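Engineer: mind looking at a prediction? Sequence and model below.
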Amino acid sequence: MIVDDRVALVGSANINDRSLLGSRDSEIGVLIEDKEFVESYMNGNPWKAGKFSLSLRLSLWQEHLGLRSEEISQIRDPVTNATYRDIWTATAKTNTMIYQDVFSCVPSDLIHSRAAFRQSTNIWKEKLGHTTIDLGITPEKLETYQNGNVKHTDPMERLQSIRGHLVSFPLDFMCKEDLRPGFSEGEFYASSQVFH
């Protein structure tokens, strides 16, 4: 975790049953507070950023966004719209769309119900001749644009357009379904506070 480009919390400190037993996994974390500062920007204003924390964030973001060295200056200010909306979110959406076109990923924001899920998997099974949910990569895909044009694309060519590792989290997956446990499921009898 990097806070305000000044403090970094680095480690693998997890809280789980193995860690709490004290006899198996050991966890470690370190808090690094910079004492050396460099000129930077935060929300469009001049900012004194920690030298280590800033370089760590820039390095991680460069990898996640697939940026070249000469493009790093575009992400120096992490909270402006130009960085968050135009670079971070745009990269995530583009990568997600490419993966969806090529692999028909599940979960997906395009699937809002169980019926839509069944329909989606049936279409892909029919297209590819697969009989399992692991549909793999499409041999050739039709890509439809908003203006109605249809274009045949090579999936491997589409994958070359991926930048970095960033994708959007599918927040709308199954959004029209009531996913609470049914009467016959054990979770039905537990207080909902257990799961929050």
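Structural biologist: Cool, the structure landed.
Engineer: CA atoms for contacts and neighbours, from now on please.
Structural biologist: OK.
Engineer: any idea which helix or strand comes after the host helix or strand of residue 101?
Structural biologist: Per DSSP states H and E, residue 101 falls inside helix 90-103. The helix or strand immediately downstream of helix 90-103 is helix 114-128, counting by DSSP H and E.
Engineer: what angle separates that following helix from helix 90-103?
Structural biologist: Interaxial angle, helix 114-128 versus helix 90-103 (axes from the mean of the first three to the mean of the last three CA atoms, to 10 degrees): 60 degrees.
Engineer: past helix 114-128, which element shows up next along the chain?
Structural biologist: Next helix or strand after helix 114-128 toward the C-terminus (DSSP H and E): strand 141-144.
Engineer: mind listing what's buried in that next one?
Structural biologist: Within strand 141-144, the residues that qualify as buried by neighbour count (16 or more other CA atoms under 10 Å) are residue 141.
Engineer: okay, one more to line up with it:
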Amino acid sequence: MKDSGSNFNRAHRSTRGAVVVLGLAIALAACGGSDEATSAAAPGAPAGSSSSSAAAGGGVDVAAANTAEEIGQAVADVYVQAFADLAEALADHPDEAVALERMRGVRERHIQDLVALGRKVEALSDADKATVQSAVSRVQSGLQYDPAIKPVYEAYTALHGHYRDAGVMSSNREFNRLFASFNILTQYAFFDLLERQNPEEAERLGL
């Protein structure tokens, strides 16, 4: 499993445009979803904090994204990298408590990168915002089976199966919700959407 994250990092550098939509039964729209699926954000992060350089665990250079096209691509890259980092963090199938703590950490790191990109989105014209949104729409609609990204998809679905079979997904509502919420992380780059769908998170982040 751990090799899946490493393989993605190598493939991602040579196929920057490749992105994935995860077609699980638990999957939600990349730019949508319910409060139920997004309310389990990791606690303790400073409100309004954001990444000003490459993601701590993801390797996406958030600071380098300036044009609408670059920002849209970076949002997609952070989204995909979050799945790769989750697969690596849980590759040894830790027990429920340890897995939940690791998952919170991975999720929060990528939320901070998406919030940093969202601040750039806020400064764009309406036309340029539409360009960013189009990039996210491409994440929703295409390349689910691209060979450069497929190992990440397989690792994520395998993790879901492992914790489902162990009974964690049914017995621990927060674990299930947090795991599913990776599918809609891109909402953190679109503040209007986040404020409508998860006002508590928008307030926590100082948006």
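Structural biologist: Structure received. The structure presented is a predicted model; accordingly, all values stated were derived computationally and were not measured.
Engineer: tell me how they score on TM after superposing.
Structural biologist: In this superposition the chains share a TM-score of 0.22, using TM-score structural alignment, normalised by the length of structure 1; 70 aligned residues with a CA RMSD of 5.1 Å.
Engineer: so residue 130 of structure 2, which of the three states?
Structural biologist: Following DSSP: H, G, I helix; E, B strand; the rest coil, the label given to residue 130 of structure 2 is helix.
Engineer: ok, it to residue 35 of structure 2 distance?
Structural biologist: The gap separating residue 130 of structure 2 from residue 35 of structure 2 is 24 Å, by CA to CA, to the nearest Å.
Engineer: residue 120 of structure 1: neighbour count?
Structural biologist: 15 (other CA atoms under 10 Å).
Engineer: what's the answer for residue 175 of structure 2, then?
Structural biologist: 22.
Engineer: quick check, it in a helix?
Structural biologist: Yes - under three-state DSSP, residue 175 of structure 2 falls within a helix.
Engineer: settle this for me: it is touching residue 168, isn't it.
Structural biologist: Yes - the criterion here is CA atoms under 8 Å, and residue 175 of structure 2 meets it with residue 168 at 7.3 Å.
Engineer: from residue 142 of structure 1, how far out is residue 127 of structure 1?
Structural biologist: From residue 127 of structure 1 to residue 142 of structure 1 the distance is 11 Å (CA to CA).
Engineer: kindly report the same for residue 45 of structure 1.
Structural biologist: Residue 45 of structure 1 is 46 Å from residue 142 of structure 1, by CA to CA.
Engineer: so what's the residue count around residue 10 of structure 1?
Structural biologist: Residue 10 of structure 1, neighbours per other CA under 10 Å, totals 13.
Engineer: so it touches residue 31, yeah?
Structural biologist: Yes - at 6.5 Å, residue 10 of structure 1 counts as touching residue 31 under the criterion of CA under 8 Å.
Engineer: got the buried residues for the longest helix along structure 2?
Structural biologist: If you go by DSSP state H, structure 2 has its longest helix at helix 96-122. Buried positions in helix 96-122 of structure 2, judged by neighbour count with 16+ other CA under 10 Å: 99-100, 103-121.
Engineer: quick one: residue 128 of structure 1 and residue 20 of structure 1, what's the gap?
Structural biologist: Relative to residue 20 of structure 1, and taking CA to CA, residue 128 of structure 1 is found at 47 Å.
Engineer: same thing with residue 9 of structure 1?
Structural biologist: Distance of residue 9 of structure 1 to residue 20 of structure 1, computed by CA to CA: 21 Å.
Engineer: same check on residue 158 of structure 1?
Structural biologist: 46 Å.
Engineer: same deal with residue 93 of structure 1?
Structural biologist: For residue 93 of structure 1 relative to residue 20 of structure 1 (CA to CA), the value is 39 Å.
Engineer: so what's residue 155 of structure 2 closest to, chain neighbours aside?
Structural biologist: residue 87 (5.8 Å; CA to CA, 6 or more residues apart in numbering).
Engineer: ok, the one you found - contacts?
Structural biologist: 1-2, 4-5, 152, 155-156, 159 (CA atoms under 8 Å, 6 or more residues apart in numbering).
Engineer: rerun at 7 Å
Structural biologist: Residues counted as contacts of residue 87 of structure 2 (CA atoms under 7 Å, 6 or more residues apart in numbering) are 1-2, 5, 155-156.
Engineer: element containing it, please.
Structural biologist: Residue 87 of structure 2 belongs to helix 68-89, assigned by DSSP H and E.
Engineer: specify the angle between that helix and helix 96-122 in degrees.
Structural biologist: Using the same axes, to 10 degrees: helix 68-89 of structure 2 against helix 96-122 is 180 degrees.
Engineer: show me what secondary structure element comes after the host helix or strand of residue 54 of structure 1.
Structural biologist: Per DSSP H and E: residue 54 of structure 1 is located in helix 51-65. Sequence-wise, the next helix or strand downstream of helix 51-65 of structure 1 (DSSP H and E) is helix 81-83.
Engineer: for the nearest residue to residue 106 of structure 2 once chain neighbours are set aside, grab the count of nearby residues.
Structural biologist: Closest residue to residue 106 of structure 2 apart from its sequence neighbours, by CA to CA, 6+ apart: residue 86 at 6.3 Å. Residues contacting residue 86 of structure 2 under the criterion other CA under 10 Å number 25.
Engineer: and residue 86 of structure 2, how far is that from residue 14 of structure 2?
Structural biologist: For residue 86 of structure 2 relative to residue 14 of structure 2 (CA to CA), the value is 21 Å.
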